[in-house]
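> only geometry, no sequence info:
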């Protein structure tokens, strides 16, 4: 097997890197050199194999392990409660305790508040003038405010909450600043948890504490909800709107058939796959996939971006088709670590697409898509998106 270099760097917002496409077509299980992170990485590219990998707990998610590829982000202060960083049996126990917070029925009840948040963000856009950065004006504030509501953050703390979330969402370019923002968020969530211990309320943290979650677990959960639920949703809002502004025929289709919006959200989730190397794991034993043995101790990446472009599962995968019925995508992962907040993200995206173009019918990109600065790390997105209305 020839070892070549692996990179997540993109030049085209509409497609995975060419090297990832090659892996899908020619080398679905590969051992590569990951120069950006250092060391080797095994990549898994096809849909069937990605699901098999993400469903197998012998590919460990435990970031406290020094060999885990996510160990650089491990924080012992927030690790308890961050269920994406855990393996069984601790993972199953804690996920089971919190799953009831994110059912379709419970999240659907949030629709009026999410509509209010989206409308408030648009009001602020209109009040600011007739142009600006869409990421800063709407894509970042909407998910951070939704999470603030889930945690019952006091209104006086909104500015701090959004500032720290925005720093963390900006990328890996300034790791020291990002790590400080993460630490500040942990400190802040700790104050919320202590307040809930003293005076329980009607919010996720209070209910988890009442269900038996220790203080440290509640802090880690609050940190996870902000970090995992903010940046990915913000990136997806930006890219979805970019697509509709850049491809007016798709925007017109949704204007004429608004009932397609939920299906459009699923198709755009598949198409962009924000967490494009979404299953970074550590093999804790020798594991065979597609006749290839991945040795114990190996870093392994599930290429969900190529899995969602697998032509064996999604015919004409590079075509955006709002009638495809793409809910079987792996944009939210698969298996025991499938995204807990996926119903929240879906609803936010649906509400944005329902309201935005009705209230801002003249919304347009102020620069070509080719000039938008791309995020070049495991969560794909765009840093800024100048628009006018």
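Here it is on my side, so go on. Fair warning: this is a prediction, and the values are worked out from it, not measured in the lab.
> hey, let's count contacts and neighbours off CA atoms from now on
Noted.
> List the contacts of the helix or strand where residue 30 lies.
Counting by DSSP states H and E, the element that carries residue 30 is strand 29-33. For strand 29-33, the surrounding residues in contact (CA atoms under 8 Å, 6 or more residues apart in numbering) are 1-6, 23, 39-45, 289-290, 292.
> In strands, which of these fall?
Applying DSSP state E to the contacts of strand 29-33, the entries found in strands are 40-44, 289, 292.
> also this one, for the comparison:
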């Protein structure tokens, strides 16, 4: 017998955060988590995928080969009206996902990213020098949080940082929830055209950068030039947007938790700094639209059956607040062992750039508060503009002084 669902009777996803609680998941997610690990929700298009609210079930499904990341499959719970563009490898399944991912994974190993630490430290120190020499108050997003990962990913990819205004502006359009399919497609087209031009330059004059390595795959026939440009777009956007928002939002969370900020500011222990990064990744949530999947076969889990063709959404913010895995999950505690969080996902699709992001955050957090120990907000929390309308969460501005 076919199950009949009334979409109007189901909770809407994504929900709305509670006023005055910008770091916490929407109350509706907490309520659903208390009821059980799986629930049905309603999306913008009245489809009714499964929402997975608990940590163990999310990890199990993210590692299950019967669960597909392929956005083109029927039943996939898409985030909005689709522009029809060809999608990146993160929204593909193996073996094609693995084939494309391995082309760009070498620079993101722990060993390679650790070798970049001195260069990232210099970027951070130079930006703080500029902060200290400039006027106050200052927008920390514009002056520090956004330039740090943008400079790093530009150097890694071989993209001119002088073009950062162009690619940042178009990136913002692509990741806005309320952007029209036409606007998103136009912004994606501009970035693809820009990266295609760069790929052409790398084909003619290879350099020691990742985009040149991608261009080599075009020469060998493993990748089309269009595919190389789209891969460049993905790496450029992912390489600066998420980390930039994490630097700013993490700083704001610490400023609202001065005891935790003092622990981090006063320590010289790299392990505590690394632990603080993991806890902030657990406590906060930058990718706040949930990881989207579709079932390839019937899957029995937590007393329910997810049928083949049904959509699945796994929001890491509520999984990282599961009290069965993280006691007192709504407390920020940088001494907590939070390494098992799912901020970077789990399984074959876990974030490619996580070693680089971790290293950048460690350098940024451990340096900023030491060098500017009196850093404080230059406005009230209620007046800070949060990115509730974005696929990537954070703040548009963060006015600070010292």
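Looks like it came in fine. What you see is a predicted model; the values in this text were computed from it and never measured.
> What is the nearest of the ones in strands among the contacts of strand 29-33 of structure 1 to residue 347 of structure 1?
Ranked by distance to residue 347 of structure 1 (CA to CA), these are led by residue 44 at 29.9 Å.
> I'd like to know how many residues surround the aligned residue in structure 2 for that closest one.
Superposed on structure 2 with TM-score structural alignment, residue 44 of structure 1 falls opposite residue 52. Residue 52 of structure 2 is flanked by 27 other residues according to other CA atoms under 10 Å.
> With the one 5 residues further on instead?
Other residues lying near residue 57 of structure 2 total 17 when counted by other CA under 10 Å.
> does it count as helix, strand or coil?
Three-state assignment for residue 57 of structure 2 (DSSP: H, G, I helix; E, B strand; the rest coil): helix.
> thought it was touching residue 50?
No - judged on CA atoms under 8 Å, residue 57 of structure 2 makes no contact with residue 50 at a distance of 11.9 Å.
> Now check structure 2 for the residue matching residue 62 of structure 1.
Checking TM-score structural alignment: residue 62 of structure 1 goes with residue 70.
> returning to that earlier point: residues contacting the match of residue 44 of structure 1?
37-39, 58, 312-315.
> can you give me the helices for the stretch 151-300 of structure 1?
With helices called from DSSP state H, counting those that start in this stretch, the stretch 151-300 of structure 1 shows them at 158-169, 175-198, 204-210, 215-246, 248-256, 261-272.
> the inter-axis angle of the longest one versus helix 248-256?
Using axes from the mean of the first three to the mean of the last three CA atoms, to 10 degrees, one finds that helix 215-246 of structure 1 and helix 248-256 are set 110 degrees apart in direction.
> Which elements pack onto helix 215-246 of structure 1?
helix 141-151, helix 158-169, helix 175-198, helix 204-210, helix 248-256, helix 261-272, helix 342-359, strand 364-365 (3 or more CA pairs under 8 Å, 6 or more residues apart in numbering; DSSP states H and E).
> between that helix and helix 141-151, how big is the angle?
Angle of helix 215-246 of structure 1 versus helix 141-151, following the same axes, to 10 degrees, is 150 degrees.
> Which of the contacts of residue 52 of structure 2 are retained in structure 1?
Contacts from the contacts of residue 52 of structure 2 that recur in structure 1, judged by both residues aligned by TM-score structural alignment, their matches' CA atoms under 8 Å, are 37-39, 58, 312-315.
> Chain neighbours aside, what residue packs nearest to the spatially most central residue of structure 1?
In structure 1, the residue lying closest to the centroid (CA atoms, centre = their mean) is residue 232, at 2.9 Å. Leaving aside its sequence neighbours, residue 232 of structure 1 sits nearest to residue 274 (CA to CA, 6 or more residues apart in numbering; 6.3 Å).
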